[in-house]
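Trainee: Structure of the sequence below:
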Amino acid sequence: MELEFLGTGAGVPAKHRNVTSIALKLLDERNAVWLFDCGEGTQMQILHTTIRPRKIEKIFLTHLHGDHIFGLPGLISSRSFQGGTEPLEIYGPTGTEEFIRTALKISRTRLSYPLKFIEIDQEGILFKDKQFEVSCKKLDHGIDSYGYRVVEADHQGELKVEELSALGIQPGPIYGQIKRGDTVTLPDGREVDGRQFVGQPKKGRIVTILGDTRYHSHSVELARDADVLVHESTFKKDEEKMARTYYHSTTQQAAKVAKEAQVKQLILTHISARYLAKDVLDLRAEAEEIFPQVRVAKDFYVLPIHFEE
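Mentor: Take a look at the predicted model:
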């Protein structure tokens, strides 16, 4: 599992930052990519990565401001041209389907795959299968803006292959029985309790990605105990009044959410184009005054999300 930041800017594209889009790469887990927001130029950013548009399985939109959605028609169209045939699910606030279907209709774009729209009309669980659960809560941004919490199911413990080999038990279908925890009778009459040869389960990982928002208690709830929290940081700490006026957050408000939620790592994104390299160091330092495990994302930054040791 990895996060790849395709765009980390706020409002308008800049030379050093494109507007918002984040890829959650689940290639080992389900051979798929989930996209969170799709600002203008996202498909161009993808060309500089190993991501294949046809691998994009789901797109989650935090809100319908242009810097988060204007890249959708182009990406959806290109996914078709590039051989995509699998359905694409798009989650977002009311108006998501109208925006996309209007753009495709007016441009007479024909797709080689079906679109499925899931418009959010209430908070709670949006998607759940054996591997993942995705839930959302509304934030505070003037228009409907949501944060998403992705929870991975716990992984079964690893089979203790060396111990089995030491007992003379060779690989084969019997390993599957043992890994299920069954009691297995060997050809020589010995009984093996499978539970003794499977390691401890690995706790599933939690990723929280928030839309644009003022400081809000829902942010803390969505981020509770997350391995990674991705939070917007449009303003410096001394610009709290401006952040409130424009329904955004400061560095230290994001850090406050991370601290209250007891997350393992905070990633700041949605950085104003007026902040350059030296300013980014200041943004990080401000957040570190409250929460030390913080990084300011830049375009194409890749964050591996490891299991807790």
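Trainee: Going by C-alpha atoms from here, please, whenever you check contacts or count neighbours.
Mentor: Noted.
Trainee: Tell me the first helix or strand C-terminal of the helix or strand harbouring Lys259.
Mentor: Assigned by DSSP states H and E, Lys259 falls within helix 251-261. Scanning forward in sequence from helix 251-261 by DSSP H and E, the next helix or strand is strand 266-269.
Trainee: one more, for comparison:
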Amino acid sequence: MEIQFLGTGAGSPGKFRNVTSTALRLLDERNSVWLFDVGEATQHQILRTTLKPRKIDKIFITHLHGDHIFGLPGLLSSRSFQGGNEPLTIYGPKGIRDFVEVSMRVSETKLSYKIHYRELSADGMIFEDDKFRVYAQHLDHRIECFGYRVVEKDHPGELMVDKLREAQIPSGPVYGELKAGKTVTLPDGRTVSGADFLGPSQPGRIVALLGDTRQTRNAARLTQDADVLVHESTFAKGESKLARAYYHSTNIQAAELAKRTNVKMLLLNHISARYTGKMALELQQQAREVFKNTRVVKDFDEYNVPFQKITAEGAQK
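Mentor: Now for the predicted structure:
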């Protein structure tokens, strides 16, 4: 599981930051890529990465401001020409379907795949398969806006081969059945349970990706115990009144949220064009005074989301 930033700027594109788009690379987990927001020229940014548009099968839109959706028509069209024939699902506030369909109709664009739409209204779980759950919560912005919480399901524990050998259980297909937690009958008549030969399960990882927002209780529901929090930082320390007036957050507010909800890593994006070079580093340093493991991200930055280490007793480190 990796996070790659395709655009980290706020409002309009700049020389060093494109507008918002974040890719969650799940190639090892489910051979797919999920996008969170698709700002203008996202497909141009993708050309400078190893991402393949045909691998994108889910797009999560936080809200309908242009710097978060103006890249959608071009990306969806190009996906048709780049081998993307599998269906794609778009999640987002009411209106996202109209935006896409009007764009496709007016431009007479014909897609080689079907788009499924999930226009959100209520908070809660919006997707589940055998590996992941995704939750959405309303945030506090000038228009309807959502944040997303991606929860990976726990991985089964490792098969304790040494213990199997001690029990004189011969290797072979039976190991696979025990790894799956099944109860099997051995050739010598013994009945054994896979649960007795599995180490502690590996907790899945949690990634929270918030849209533009003022501080709200729902943010804490999304971010609690997250391994990684991607949070906007449109304003800096000392600008909380401005942030509230414009329905945004400061770097300090994001850091305080990360600390309060036991987040492991905070990645700040949606950076105003006012903060370039050293000023962007100042945003990072200010936030680190509150929450040490904070980084201000740049376009094309990549971050691996690590598993938390599990001790023999099953406790997290």
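Trainee: Any idea what the TM-score is?
Mentor: Remark: TM-score between the superposed chains equals 0.96 [TM-score structural alignment, normalised by the length of the first structure]; 309 aligned residues with a C-alpha RMSD of 1.5 Å.
Trainee: hmm, back to that, report the mean distance between the helix holding Lys259 of the first structure and its aligned residues in the second structure.
Mentor: Its aligned residues in the second structure lie a mean 1.0 Å from helix 251-261 of the first structure after superposition (mean C-alpha distance after the TM-score superposition for the first structure).
Trainee: Other residues contacting that helix?
Mentor: Here helix 251-261 of the first structure makes contact (C-alpha atoms under 8 Å, 6 or more residues apart in numbering) with 215, 219-221, 223-226, 229, 231-237, 265-266, 268, 283-284, 286-291.
Trainee: one more time with 6 Å, if that's ok
Mentor: With contact meaning C-alpha atoms under 6 Å, 6 or more residues apart in numbering, helix 251-261 of the first structure is reached by Val220, Ala223, Arg224, Asp225, Ser233, Lys236, Lys237, Ala287, Ile290, Phe291.
Trainee: Please flag which of those sit within helices.
Mentor: Cross-referencing the contacts of helix 251-261 of the first structure against helices under DSSP state H gives Val220, Ala223, Ala287.
Trainee: between these, which is nearest Gln82 of the first structure?
Mentor: Ala223 (35.7 Å; C-alpha to C-alpha).
Trainee: tell me the contacts of that closest one?
Mentor: So Ala223 of the first structure contacts Thr208, Ala261 (C-alpha under 6 Å, 6+ apart).
Trainee: What ranges does the stretch 51-200 of the second structure have for its strands?
Mentor: With DSSP state E, counting those that start in this stretch as the criterion, the stretch 51-200 of the second structure has strands at 56-60, 88-93, 115-120, 124-128, 132-138, 146-152, 183-185, 191-193.
Trainee: Same question for the stretch 201-309 of the first structure.
Mentor: Using DSSP E, counting those that start in this stretch, strands in the stretch 201-309 of the first structure cover 206-210, 228-232, 266-269, 294-296, 302-304.
Trainee: any chance of those strands in a markdown table, plus mean neighbour count and distance to Val134 of the first structure?
Mentor: Formatted as a markdown table, the strands of the stretch 201-309 of the first structure follow (neighbours: other C-alpha atoms under 10 Å; distance: least, C-alpha to C-alpha, whole Å):
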| stretch | mean neighbour count | distance to Val134 of the first structure |
| --- | --- | --- |
| strand 206-210 | 25 | 10 |
| strand 228-232 | 27 | 14 |
| strand 266-269 | 25 | 19 |
| strand 294-296 | 21 | 24 |
| strand 302-304 | 14 | 19 |
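Trainee: about what we covered before: can you say which of the strands of the stretch 51-200 of the second structure is nearest to Gln308 of the second structure?
Mentor: strand 146-152 (12.6 Å).
Trainee: do you know which of the strands of the stretch 51-200 of the second structure lies nearest Leu164 of the second structure?
Mentor: strand 191-193 (10.3 Å).
Trainee: if we can go back for a sec, show me the two of the contacts of helix 251-261 of the first structure that sit farthest apart.
Mentor: Asp225 and Lys236 (25.3 Å).
Trainee: Comparing the two, which shows the higher neighbour count?
Mentor: Lys236 (24 against 21; other C-alpha atoms under 10 Å).
Trainee: The nearest residue to the more buried one once chain neighbours are set aside: neighbour count?
Mentor: Spatial nearest neighbour of Lys236 of the first structure, chain neighbours left out: Thr250 (5.2 Å); criterion: C-alpha to C-alpha, 6 or more residues apart in numbering. Using other C-alpha under 10 Å, Thr250 of the first structure has 29 neighbouring residues.
Trainee: and if you look at the one 5 residues further on?
Mentor: The local packing count at Ala255 of the first structure equals 28, with neighbours defined by other C-alpha under 10 Å.
Trainee: Quickly note the distance from the counterpart of it in the second structure to Leu281 of the second structure.
Mentor: Using TM-score structural alignment, the partner of Ala255 of the first structure in the second structure is Ala255. Separation of Ala255 of the second structure from Leu281 of the second structure (C-alpha to C-alpha, to the nearest Å): 15 Å.
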